[in-house]
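1. Requesting a structural model of the entry that follows:
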Amino acid sequence: MTLPASFSRKDFGDDFSWGVVISAFQNEGACDADGKGASIWDAFSARRGKIKDGTHAQQACDFYVRYREDILLAKQLGFTVFRFSISWPRILPHGTGAVNQQGIDFYHKVIDTCLELGLTPYVTLYHWDLPQALEQKGGWCHRGLCLRSKTM
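-> Reported below is the predicted structural model:
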């Protein structure tokens, strides 16, 4: 297949949605702020020798603090969709049980900012950031991982 020398939005049709995508672990940072629990990636990246240069996402792109300016940038660039993932351990620090209201509040602010700026928020509920507390119980292979939480 030969690609055209250039293309424009019109080539994709009026019903095509242009957007940007981020994932919680790779962008939020604030790895232990406001009640967030550890994820499997927090634990993995903390293990010596697992990542060649020792990189981690403890601060990442600092989306947790800079979400408004990042979403505004997406709007200024002409996008109409903002897709983000929710960090399970930010909502349920122990994987099940008590809900972290500060985590819920953060995602409400992200969604509200998208709507305020005219961007459609697309939410990914799970993007490979299982709470470490569940991993220690056997992760996805554990029969009790069916989210039988008393709060749900």
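2. When you work out contacts or count neighbours from here on, use the C-alpha atoms and nothing else.
-> Will do.
3. Please name the nearest non-neighbouring residue to T120.
-> V81 (4.6 Å; CA to CA, 6 or more residues apart in numbering).
4. One more sequence to fold, the one below, so I can look at both together:
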Amino acid sequence: MTSLRIVLLAVPLALLGGCMLMGGRPNPNANTSTTRFSESGRYEVSYRPDVTPVPRRALHSWTVELRDRAGRPVDGATIRVDGGMPDHGHGLPTQPAVREALGGGAYVVDGMKFNMGGYWVVDLAIDAPGGDDTVRFELNL
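-> Have a look, this model is predicted:
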């Protein structure tokens, strides 16, 4: 293998490895509340991880609770999950999805994973009888 090929392979691997080991920096201005109102104010949304604190490099689940402005549980919603590390310019390493609607406004999201420490965002797109909305959760891991 030529020296150029070795360099072309080694540099990206070294950068990726360094990123995985070092992670990112926390955002001191992040709102890390586990309960937020959605962007348009239609819903109060909260999450509860099945492992506390939220782990790094481990698959886990969240229970997401959805309530309307009056505090009533919202059933029959479709929730899509996205997110990532804004400072690193990449998304989540997995594709989390709602596995089960428990009733009473609760939904189980499987496939949550954060592969390094630092500032993360999790975006939920909500399609529910009361209208569509979004909410962003911020995490410092």
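5. Work out the TM-score between the chains.
-> Remark: TM-score between the superposed chains equals 0.26 [TM-score structural alignment, normalised by the length of the second structure]; 70 aligned residues with a CA RMSD of 5.4 Å.
6. circling back: give me the neighbour count for the residue nearest to T120 of the first structure.
-> The tally of other residues near V81 of the first structure (other CA atoms under 10 Å) stands at 20.
7. same check, this time on V135 of the second structure
-> 20.
8. so it touches F37, yeah?
-> Yes: contact status for V135 of the second structure versus F37: in contact at 6.9 Å, counting by CA atoms under 8 Å.
9. Give me the common contacts of those two.
-> V45 (CA atoms under 8 Å, 6 or more residues apart in numbering).
10. does L124 of the second structure count as helix, strand or coil?
-> strand (DSSP: H, G, I helix; E, B strand; the rest coil).
11. For it, which residues are in contact?
-> If you count contacts by CA under 8 Å, 6+ apart, L124 of the second structure has them with I79, R80, V81, D82, T134, V135, R136.
12. neighbours of I104 of the first structure, just the number please.
-> A total of 14 residues lie near I104 of the first structure under the criterion other CA under 10 Å.
13. any idea how far the closest residue in space to it that isn't next to it in sequence lies from S85 of the first structure?
-> Nearest residue to I104 of the first structure, sequence neighbours excluded (CA to CA, 6+ apart): I91, at 6.1 Å. Applying CA to CA, to the nearest Å, the value for I91 of the first structure to S85 of the first structure is 12 Å.
14. go on, A133 of the first structure?
-> 20 Å.
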